[in-house]
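# Quick one, what's the 3D model for this:
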Amino acid sequence: MARKDRMGNRKTREQRSKRRVPEMGYYLVVTDTEATERCFFDGLHDSLPTDMQKKLVIKVVETKTQNLIQKCLEMTVYDAQYRIPWIVFDRDQVMNFDQIIKEAEKVGIHVGWSNPCFEIWMFAYFGNMPAIHDSWVCCSKFGELYKNKTGQSYSKADPDMYKRLVECGEEENALAVATQKYQQCLRDGKTIPSEMCPATRVHELVREIRRKTTPKD
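Modelled structure (predicted):
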């Protein structure tokens, strides 16, 4: 049964939807991992001032790599006028990595890819993105650095991951490092994501959210 407004009139589905629209956007992040990205983006959202948390939504959904685009499209259908769709995934061993990125962008989905893995983006919080091409090596090396910087063992499922990154590292520097690395790949003539390593586009999503939620002087 449709809900009624204060005057007793039934509300349309569109009217109910509009009341739920967050002022700063609804970020739909579809990823192919079970923990890392969720912990990171949940932590990012939790770090926002309380009033900002109510104005901006970050919803993380997991699915299989081959279903990233379809899942994102399915979930964007609902309230499509204000949902901002992203898929976030790693190069790792994904054979059709470049094709997924191309197809996603073709249908209007933003892509926060990382090469070789998401940890290369988190490396940037500590000032550098080392030239590592193997995801397993990258995760291992990042774990060593994370332990050294935070005093805690690295876990992909750590709910305090983001909090420790910004407390022991520096986010503005991370954004600058990631931008620099990406631009360096372009200067070297590398334009295909699978050839751009180390590189990431996750920083574009983080930068956009931070720009929206950082108080203006």
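# C-alpha from now on. contacts and neighbour counts both.
Will do.
# so where does residue 98 fall, helix or strand?
helix 97-106 (DSSP states H and E).
# ok, now residue 59?
strand 56-62.
# Just name whatever secondary elements that strand is in contact with.
strand 25-31, helix 36-47 (3 or more C-alpha pairs under 8 Å, 6 or more residues apart in numbering; DSSP states H and E).
# Residue 138 contacts residue 132, doesn't it?
Yes - applying C-alpha atoms under 8 Å as the test, residue 138 and residue 132 come out as touching, 6.0 Å apart.
# For these two, work out which one has more neighbours and name it.
residue 138 (22 against 17; other C-alpha atoms under 10 Å).
# Distance check, that one against residue 88.
Residue 138 sits 18 Å away from residue 88, going by C-alpha to C-alpha, to the nearest Å.
# what's the overlap in contacts for residue 138 and residue 132?
residue 116 (C-alpha atoms under 8 Å, 6 or more residues apart in numbering).
# what about residue 134, neighbour count?
For residue 134, using other C-alpha under 10 Å, the count is 15.
# Surely it touches residue 92?
Yes - with contact defined as C-alpha under 8 Å, residue 134 reaches residue 92; the gap is 7.4 Å.
# Show me whatever sits in contact with both of the two.
residue 116.
# quick check, residue 147 in a helix?
Yes - the assignment for residue 147 by DSSP: H, G, I helix; E, B strand; the rest coil puts it in a helix.
# separation between it and residue 29?
When distance is defined by C-alpha to C-alpha, residue 147 is 28 Å away from residue 29.
# neighbour-wise, which of those two wins?
Between residue 147 and residue 29, counted using other C-alpha under 10 Å, the more crowded position is residue 29 (24 against 12).
# what number of residues lie near residue 131?
Residue 131 - counted by other C-alpha under 10 Å - has 12 other residues nearby.
# Alongside the first, I'd like the structure of this one:
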Amino acid sequence: MGSDDLFKKRKARKNADLQRERHKRAQNKRYLIVCEGTKTEPHYFHGLLEDLGIFPPIVRIAKNQGVSPDRVVAYALELYEEDARQGDAYDAVYCVFDRDKHTTFAAAVQQTKDLKKVDKPFTAITSTPCFEVWLLLHFGYTDQPFHVAGKKSVGDQVVAQLKKKPGMGQYGKGQQGIYRQLKDKLGNALSNAERLRQHGKDTGSTNPATDVDQLVLDLQTLVR
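From the prediction side, this is the model:
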């Protein structure tokens, strides 16, 4: 075989490999998740992704750079634009943060909406008062509002309710393995979260509330 023929075959193989990579990239969207929480939420989503067989090149869970909602959005935008400059922007960016007592909550939510208007695929995944509302919905539906009581913060009140559920007595912030522990109740959580969202629309109530189900459903579509 002449060197010219060998060169042509190598070039054809390289082009075929490139086409396969482009096709694979077209089939596999890339998502970015930036969480306010440094442990609880990332642990939960890492568990979900592992269960779904989705790996970091497809979904990146980035360490946050500041825990206030505005900092979560700002850092997510920084990472998005960094990838965009390299010619392969994320297909979806999720900013996960709580209502809690944050003064920048409303502004951060609005910023994600403004970014979407200029074709930047940002979505705020919020929970009121905190992420544990999503965990609580695994055990049944509730639309009971949570409030500060004595020395317990509003988040403490949600955690206190969660600890009353079977197997959750030792629950603590940052607990690992929480997704796997609750996996068999995920269907309940999804339906209860949608029911709670409808309740909020019907009544104008935003306490409690969570959008975590929408992110879970979006991640599940990556393996369908």
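# hang on, the earlier thing: okay, the helix holding residue 98 of the first structure sits on what stretch of the second structure?
Per the alignment by TM-score structural alignment, helix 97-106 of the first structure matches residues 105-114 in the second structure.
# list the contacts for the residue mapped onto residue 68 of the first structure from the second structure?
The alignment partner of residue 68 of the first structure in the second structure, by TM-score structural alignment, is residue 72. Under the criterion of C-alpha under 8 Å, 6+ apart, the neighbours of residue 72 of the second structure are 34, 35, 36, 64, 65, 66, 95, 96, 97.
# got it, and residue 31 of the second structure?
Residue 31 of the second structure touches 58, 59, 60, 90, 91, 92, 93, 94, counting by C-alpha under 8 Å, 6+ apart.
# what do you get if the cut-off is 6 Å, keeping everything else the same?
59, 90, 91, 92, 93 (C-alpha atoms under 6 Å, 6 or more residues apart in numbering).
# Spatially, what comes nearest to the first one if we skip its sequence neighbours?
The reference is to residue 59 of the second structure. residue 31 (4.7 Å; C-alpha to C-alpha, 6 or more residues apart in numbering).
# Next, work out how far apart the aligned partner of that neighbour in the first structure and residue 64 of the first structure are.
Aligned by TM-score structural alignment, residue 31 of the second structure pairs with residue 27 of the first structure. Distance from residue 27 of the first structure to residue 64 of the first structure, counting by C-alpha to C-alpha: 19 Å.
# residue ranges of the strands in the first structure, please?
25-31, 56-62, 83-90, 110-115, 199-200 (DSSP state E).
# Deepest in the core, which of those strands is it.
Mean neighbour counts were taken over the strands of the first structure using mean count of other C-alpha atoms under 10 Å, and the top value, a mean of 28, falls to strand 199-200.
# Show where it falls in the second structure, residue numbers please.
Residue span in the second structure matched to strand 199-200 of the first structure, by TM-score structural alignment: 209-210.
# gap between that stretch and the chain center?
13 Å (C-alpha atoms, centre = their mean, to the nearest Å).
# mean deviation of it from the first structure?
Once superposed with the first structure, the aligned residues differ from stretch 209-210 of the second structure by a mean of 0.8 Å; criterion: mean C-alpha distance after the TM-score superposition for the first structure.
# Quick one: residues in contact with that stretch.
126, 127, 128.
# right, and the helices and strands packed on strand 56-62 of the first structure - which one's nearest residue 103 of the first structure?
When those are compared by C-alpha to C-alpha, strand 25-31 sits nearest residue 103 of the first structure, at 14.8 Å.
# What's the average distance for the closest one when superposed on the second structure?
Mean for strand 25-31 of the first structure is 1.4 Å (mean C-alpha distance after the TM-score superposition for the first structure).
# so what's residue 108 of the second structure up against?
Neighbours of residue 108 of the second structure in contact, by C-alpha under 6 Å, 6+ apart: 69, 70.
# before we move on, what about residue 126 of the second structure?
96, 97, 98, 210, 211.
# Now render the contacts of residue 72 of the second structure as TSV, adding distance to residue 192 of the second structure.
What follows is the contacts of residue 72 of the second structure, written out as TSV (distance: C-alpha to C-alpha, whole Å):
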residue	distance to residue 192 of the second structure
34	24
35	22
36	23
64	29
65	32
66	31
95	22
96	19
97	20
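# Filter the residues you listed by whether they're kept in the first structure.
Counting by both residues aligned by TM-score structural alignment, their matches' C-alpha atoms under 8 Å, the first structure reproduces these contacts from the contacts of residue 72 of the second structure: 34, 35, 36, 65, 66, 95.
# With distance to residue 80 of the second structure as extra columns, can I get the residues you listed in a markdown table?
Shown next, in a markdown table, are these (distance: C-alpha to C-alpha, whole Å):
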| residue | distance to residue 80 of the second structure |
| --- | --- |
| 34 | 11 |
| 35 | 14 |
| 36 | 17 |
| 65 | 14 |
| 66 | 17 |
| 95 | 12 |
